[in-house]
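>>> Predicted coordinates and the sequence they were generated for:
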Amino acid sequence: MPRPARYSVDQLLDAAAKLLAGDGPGAVTMSAVARATGAPSGSLYHRFPTRAALCGELWARTEERFQDGFTAALTRSDDPHAQCVDAALFIVQWCRDHPDEAQVLLAGPDALDSARWPDPLVARHRQRGRRLRRLLAAVPADTDRVSAAVTDIPYAVVRRHLLARRSIPASADAIVTDCARALLRN
């Protein structure tokens, strides 16, 4: 019977997210994650054969967690205006609740060595992108306005706070709500 793993994949990825949030994508190395968790480097290499695989799994997990909540927010209502407001507010609140993971999304896949991700991770990333585009296209309103309301404006509002490593103020909620409503009024 194999010995149970002492360090879970989630523990290792949590440490990688914390390293990225503190010192940027370059801080996510196999040895840094091992030091941060106290795990032997062999434990990391057993789960992630390369730094690119580690970074790809960090991105995939973060993207999946974010998109699961975003999808739920966007599909909670039948009213397109409420859908967009809910989705916009979700982005702001998710970034507040998950500051380390928000830094992962802010960094983007290119900063996480996406050109070297294993093929299965690349396929998962592309599949999630297609699913998100279909979901947004299903909102019965002008596509450009929906995109601005639920992606561009909320991202712009949280981005400056994330870059400054500051908490996102409560006023961000009203800003993204007002913008989403104004964009979808026409």
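Yep, that arrived.

>>> going forward, measure contacts and count neighbours with C-alpha atoms only.
Noted.

>>> Residue 68: neighbouring residues, count only.
Per other Cα atoms under 10 Å, the neighbour tally for residue 68 reads 10.

>>> Tell me how far it lies from residue 116.
25 Å (Cα to Cα, to the nearest Å).

>>> how close does residue 136 get to residue 94?
From residue 136 to residue 94 the distance is 18 Å (Cα to Cα).

>>> between those two, which one's more packed in?
Using other Cα under 10 Å as the criterion, residue 136 and residue 94 rank with residue 136 on top: 19 against 16.

>>> Give me the residues contacting the strand or helix carrying that one.
Per DSSP states H and E: residue 136 is located in helix 119-137. Helix 119-137 is contacted from outside by 56-57, 60, 64, 67, 71, 114, 143, 146-147, using Cα atoms under 8 Å, 6 or more residues apart in numbering.

>>> Put this next to the first one:
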Amino acid sequence: MARPPRFDSDLLLDAAVRLTAAGGPAAVTMSAVAKAVGAPSGSVYHRFAGRPALLAEVWLRTVERFQEGYFAVLDGDAEPRRAACSAARYVVTWSREHPEEAALLLYGAADFGRADWSEEHRRRADAGNARVFASLAGLAGALGVPAGDAQGRDRVALALIDLPLSVVRRHLRAGTPLPPHAEDLTEACTTALLAPNG
């Protein structure tokens, strides 16, 4: 029976996440990842064709893991306002439980060299973005926001994405823990934004 590889992709991507949290995307190089896990550089090149592939994979793995939980929460309650509040709280709770991954997501795909990604990597990113937009549009419709109401649609995006991220961003950038009231504060703001007369 063959032994599992000593330096598998997840181990290398975990190291890339830590490097990003400490020094931003510029800190993620093939040699830095190899050094972080005590691997020869060839082990990294064996898993990733080059730095653009490494950057794409660490970004996409982090986003996709976050989105998996986010969509499960958003789709887990038939009452749209409760679902929205649960999703907004999830952003904060996930960031609390995964501070290094959350710090990585403070950067955008462009910071991780999206222009140099393969077509498949860009397709994965676009598919994830499309799913987010579709979910927000569906929630907005369930809340009674007409399709042509740009301000109403922006309010939903603010309540579910921008606002929760603003709650966590300051603490993540300062390297300080999120306060215990962060979820409650986020939910209160989301509730106010999505109130029927909001």
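Here it is on my side, so go on. This one's a predicted model, so the numbers in the text were calculated from it and none came from an experiment.

>>> would you list every one of the helices in the first structure?
9-23, 30-37, 41-47, 51-74, 80-97, 99-107, 119-137, 143-147, 153-163, 171-185 (DSSP state H).

>>> Next, the buried residues of the fourth one.
This points to helix 51-74 of the first structure. By neighbour count on 16 or more other Cα atoms under 10 Å, the buried set for helix 51-74 of the first structure is 51-60, 62-63, 66-67, 70-71, 73-74.

>>> cool, and the shortest one?
Buried residues in helix 143-147 of the first structure, counted by 16+ other Cα under 10 Å: 145-147.

>>> do the second one as well
Applying a neighbour-count criterion of 16+ other Cα under 10 Å, one finds 30, 33-34, 36-37 buried in helix 30-37 of the first structure.

>>> Mean per-residue distance, the helix holding residue 136 of the first structure versus the second structure.
By mean Cα distance after the TM-score superposition for the first structure, the fitted helix 119-137 of the first structure averages 0.7 Å away from its aligned residues in the second structure.

>>> How much space separates the counterpart of residue 171 of the second structure in the first structure from residue 30 of the first structure?
Using TM-score structural alignment as the criterion, the counterpart of residue 171 of the second structure in the first structure is residue 161. Distance of residue 161 of the first structure to residue 30 of the first structure, given as Cα to Cα: 29 Å.

>>> repeat for residue 23 of the first structure
For residue 23 of the first structure, the distance to residue 30 of the first structure - Cα to Cα - is 15 Å.

>>> Also residue 8 of the first structure?
For residue 8 of the first structure, the distance to residue 30 of the first structure - Cα to Cα - is 15 Å.

>>> next one: residue 3 of the first structure
Taken as Cα to Cα, the span from residue 3 of the first structure to residue 30 of the first structure is 22 Å.

>>> same deal with residue 141 of the first structure?
45 Å.

>>> do residue 37 of the first structure as well
Plainly put, residue 37 of the first structure is 11 Å away from residue 30 of the first structure if you go by Cα to Cα.

>>> likewise residue 5 of the first structure?
From residue 5 of the first structure to residue 30 of the first structure the distance is 17 Å (Cα to Cα).

>>> Residue 165 of the first structure too?
24 Å.

>>> can you check residue 156 of the first structure too?
With Cα to Cα as the criterion, residue 156 of the first structure and residue 30 of the first structure are 32 Å apart.

>>> ok, now residue 123 of the first structure?
23 Å.

>>> Can you tell me the centre-most residue of the second structure?
Residue closest to the mean C-alpha point of the second structure, counted by Cα atoms, centre = their mean, is residue 63 at 3.8 Å.

>>> dump the residue contacts of the closest residue to it other than its chain neighbours.
Excluding the flanking residues, the one nearest residue 63 of the second structure by Cα to Cα, 6 or more residues apart in numbering is residue 105, at 7.3 Å. By Cα under 8 Å, 6+ apart, the residues touching residue 105 of the second structure are 59, 62-63.

>>> from those residues, which is closest to residue 82 of the second structure?
Proximity of the contacts of residue 105 of the second structure to residue 82 of the second structure (Cα to Cα) peaks at residue 63, which lies at 23.5 Å.

>>> Could you find the counterpart of that closest one in the first structure?
With TM-score structural alignment defining the correspondence, residue 63 of the second structure maps onto residue 63 in the first structure.
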